[in-house]
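Trainee: Any chance you can model this:
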Amino acid sequence: MENRKVRWGVIGTAEIATKVVAGMHDAENADVVAVASRSLDRAQAWADEYDVPQAFGSYDELLADESVDAVYIPVPTALRNEWIKKAARAGKHVYAEKPLADGIEEAIDVCKENGVQFMDGTMWLHSNRTQDIEQRIANGDIGDVRRVTSAFTFKAPNKEWYEGGNGRTDKSREPMGCFGDQGWYPISATMWSFGYELPERVQMTFVSKNSIDTIVACGGTLWFSDGRMATFDAGCELAHRSQVETVGDAGLIRIDDLVGGQGRTGNFAAYGERFTGSTRYILGDADGKDTEQQVEPCDHVVKLVERFSNIILTGEIDDQWPKRSLACHRVMSALFESAESNGAVVSL
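Mentor: From the prediction side, this is the model:
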């Protein structure tokens, strides 16, 4: 049993799947055994390119394969809930891409009813650096968290991409547009900083849309109890930033390469390829003195896959992960409601 590896199947061949499958190959307790596409030819070509032994011409065929323990689901957001539920009913543990879609509560309930683990694909949460910072916050090293500022922005590569040529900029594929895809990171960082406590109210204070009515840039405010608050922005209209600053009454923690872990190097390829990083963060004291903290470098994807696979191998479902996902989704949904209501304040 101790040498057993979790056997993974991949439902869909989205761009992000190439990075995830590379992480599965590198994980010590996982094997990628199958991939499915809506076209057998496409699935076979993808399997050949990324060293996956079995290809299926439909998602249902993969789910019927009893040799598959867990599935990774990177299909478009609008289609994802259906396949999460089907996978859970087939007895497969589910690692699904984010953001989550309306109705995810039912899909997660189906996972729970069928005794399978659900986890979303927020990779940075699993890094050595994140674990180190979580312990510092828990130990009170920065005191009580009072403010969080965060961002994930980059510049659209061209007009076609900006005007719906990418899934992030086409609301038929990503209903919340760039807010859904990029906004998930600052919102997840905010919720993580506040221990997944829900804010009392939120407001989207700025929204920019492209010609097909899809959000391409945005920013907003979250108000928590006792005067605590957070601000964020996201989208494809500004220079590249991937950052969070978590501020307490006794100090602060700052990360300037949250999502990719590649530092301020301009290595944008880290988002789509194997990458080992996330080696540092800033710890500041109440007087304004900053010190750079070093941590062991890691690949976020490998860490996520190994953690998920270990849950399966131990047979102990971890409820914290769906709870974290649902907390982020509720806040995202409230902010999107605000965006669609001309910036109205939305209570949670």
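Trainee: Every contact and neighbour count from this point should use C-alpha atoms.
Mentor: OK.
Trainee: List the residues that contact the closest residue to residue 29 other than its chain neighbours.
Mentor: Excluding its sequence neighbours, the residue lying closest to residue 29 (Cα to Cα, 6 or more residues apart in numbering) is residue 5, at 4.6 Å. Residues in contact with residue 5 (Cα atoms under 8 Å, 6 or more residues apart in numbering) are 28, 29, 30, 31, 309, 313.
Trainee: can you map out the helices along the protein?
Mentor: Using DSSP state H, the helices of the chain run over 15-26, 40-49, 59-63, 77-89, 104-113, 128-139, 159-160, 177-193, 300-314, 320-339.
Trainee: Sequence B follows; please return its structure for comparison with A:
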Amino acid sequence: MTFPQALPSPRTPDSRDAPPLRWAIMGPGWIAEQFVASLQAHTTQVVAAVGSRSLDRAQAFASRHDIATAVGSYDELVALDDVDVVYVATPHPSHLEHAVMSMEAGKHVLVEKPIAISADQARQIAAVAARTGQFCAEALWTLFLPKWDVLRQVLDAGGLGELRSVHTVYGEHFPDGHRIFDPALAGGPLLDLGTYPLAYVTSLLGPARSVAAAGVPDVRGVNGQLGATMLHDGGTMSVVATTLHGWPRNEITIIGSEGVATVEALHNSPGPITITSADRGVTLTYDEPHGDQVGGLHFQAAEAARRIAAGERETPIRLLSASIISLEASDEIRRQVGISFAEAGLDEHG
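Mentor: Next up, the predicted model:
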């Protein structure tokens, strides 16, 4: 294991080269707006339809993005013949229902993160994907960015030596009235923001074997902030935190026996990675155009299109098993902190 002399180039293909598929947008909210704008700017994918429980809302979204078909129910959307893949962007508690609905109708799915509100629900989605033979993946877009491929290559080559620990935090500020404060929508920072840190640490270190978590409620009725220290196989450790109370630096620090990698703020968006040798004698930096915070959403769609066109049913960048492992850690954190979706009238078991 040797610290690298130079950083590799990303292997991420040009998104415009991905075979064009016909996409349907399920749920015309903020993230769907960003997703469609990114596809239309950076890919040859066709956004063919949009569906909402409100026909007026679907038609307004279609008008803004020049989408040919708008429908006023999700049943109508998944029944459309001119759709290959559905991007599920409805609220978190609906992901199980809508992913299953789409796959049962013969459509592939890319499900906005978190893929479900619990590991049990994610297992149900994976089981339906296996039974129907449809492509299914969690749209955790960060892992599809070129910078993550650079980091993956360094780690796979042993450039940091033996991994020791991963430290990461993600927080934001939200205005009063934002859906993240709604308990009925599985609000709080864990699923919206904490999904990123949990995905990072479990992707890098594997499942959490033990968890010690604590949290503090917000006056608006959801958890406001929490943190967890987790132990993983091989004597490795992770420390994660997430908050609704403001913007920390939002970095990832990966510590190995030969060096340290820092994925700089905002770690979930395009931006720089710095790798420093253990003796601090060598520092290497990879950077990429920052654009706006969600400017790289097209990479996940292009990856899905390539896999679907090749007849594959998952992407190794975010396997369904990896999504389940992240949610297992999330479930244990919720248990220890005392976050119960059942109290908000949600069935986390589907």
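Trainee: Give me the TM-score for these two chains.
Mentor: After superposition, the two chains reach a TM-score (TM-score structural alignment, normalised by the length of structure 1) of 0.85; 315 aligned residues with a Cα RMSD of 2.0 Å.
Trainee: hmm, back to that, adding neighbour count and distance to residue 48 of structure 1, write the contacts of residue 5 of structure 1 out as a markdown table.
Mentor: Output for the contacts of residue 5 of structure 1, formatted as a markdown table (neighbours: other Cα atoms under 10 Å; distance: Cα to Cα, whole Å):
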| residue | neighbour count | distance to residue 48 of structure 1 |
| --- | --- | --- |
| 28 | 18 | 22 |
| 29 | 21 | 22 |
| 30 | 22 | 19 |
| 31 | 20 | 15 |
| 309 | 26 | 24 |
| 313 | 15 | 28 |
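Trainee: Export these as JSON lines, with columns for distance to residue 84 of structure 1.
Mentor: As requested, these are exported to JSON lines (distance: Cα to Cα, whole Å):
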{"residue": "28", "distance to residue 84 of structure 1": "25"}
{"residue": "29", "distance to residue 84 of structure 1": "23"}
{"residue": "30", "distance to residue 84 of structure 1": "20"}
{"residue": "31", "distance to residue 84 of structure 1": "20"}
{"residue": "309", "distance to residue 84 of structure 1": "17"}
{"residue": "313", "distance to residue 84 of structure 1": "20"}
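Trainee: corresponding residue for residue 92 of structure 2 in structure 1?
Mentor: Residue 92 of structure 2 maps onto residue 77 in structure 1 when the alignment is built from TM-score structural alignment.
Trainee: count of residues packed around that match?
Mentor: Residue 77 of structure 1 has 24 neighbours, counted by other Cα atoms under 10 Å.
Trainee: correct me, but it touches residue 98?
Mentor: Yes. Residue 77 of structure 1 is within contact range of residue 98, at 7.4 Å (criterion: Cα atoms under 8 Å).
Trainee: what's the match of residue 92 of structure 2 in contact with, if anything?
Mentor: 97, 98, 99, 100, 101, 173, 174, 175.
Trainee: what's the distance between it and residue 192 of structure 1?
Mentor: 22 Å (Cα to Cα, to the nearest Å).
Trainee: And residue 102 of structure 1, by the same measure?
Mentor: Residue 102 of structure 1 is 21 Å from residue 192 of structure 1, where distance means Cα to Cα.
Trainee: Among those two, which residue is more densely surrounded?
Mentor: Neighbour tally, residue 102 of structure 1 and residue 192, criterion other Cα under 10 Å: the higher count belongs to residue 192, 18 against 14.
Trainee: Please tell me I have it right and residue 335 of structure 1 contacts residue 204.
Mentor: Yes. Between residue 335 of structure 1 and residue 204 there is a contact under Cα under 8 Å: 5.7 Å.
Trainee: Common neighbours of those two, please.
Mentor: Common contacts of residue 335 of structure 1 and residue 204 (Cα under 8 Å, 6+ apart): residue 220.
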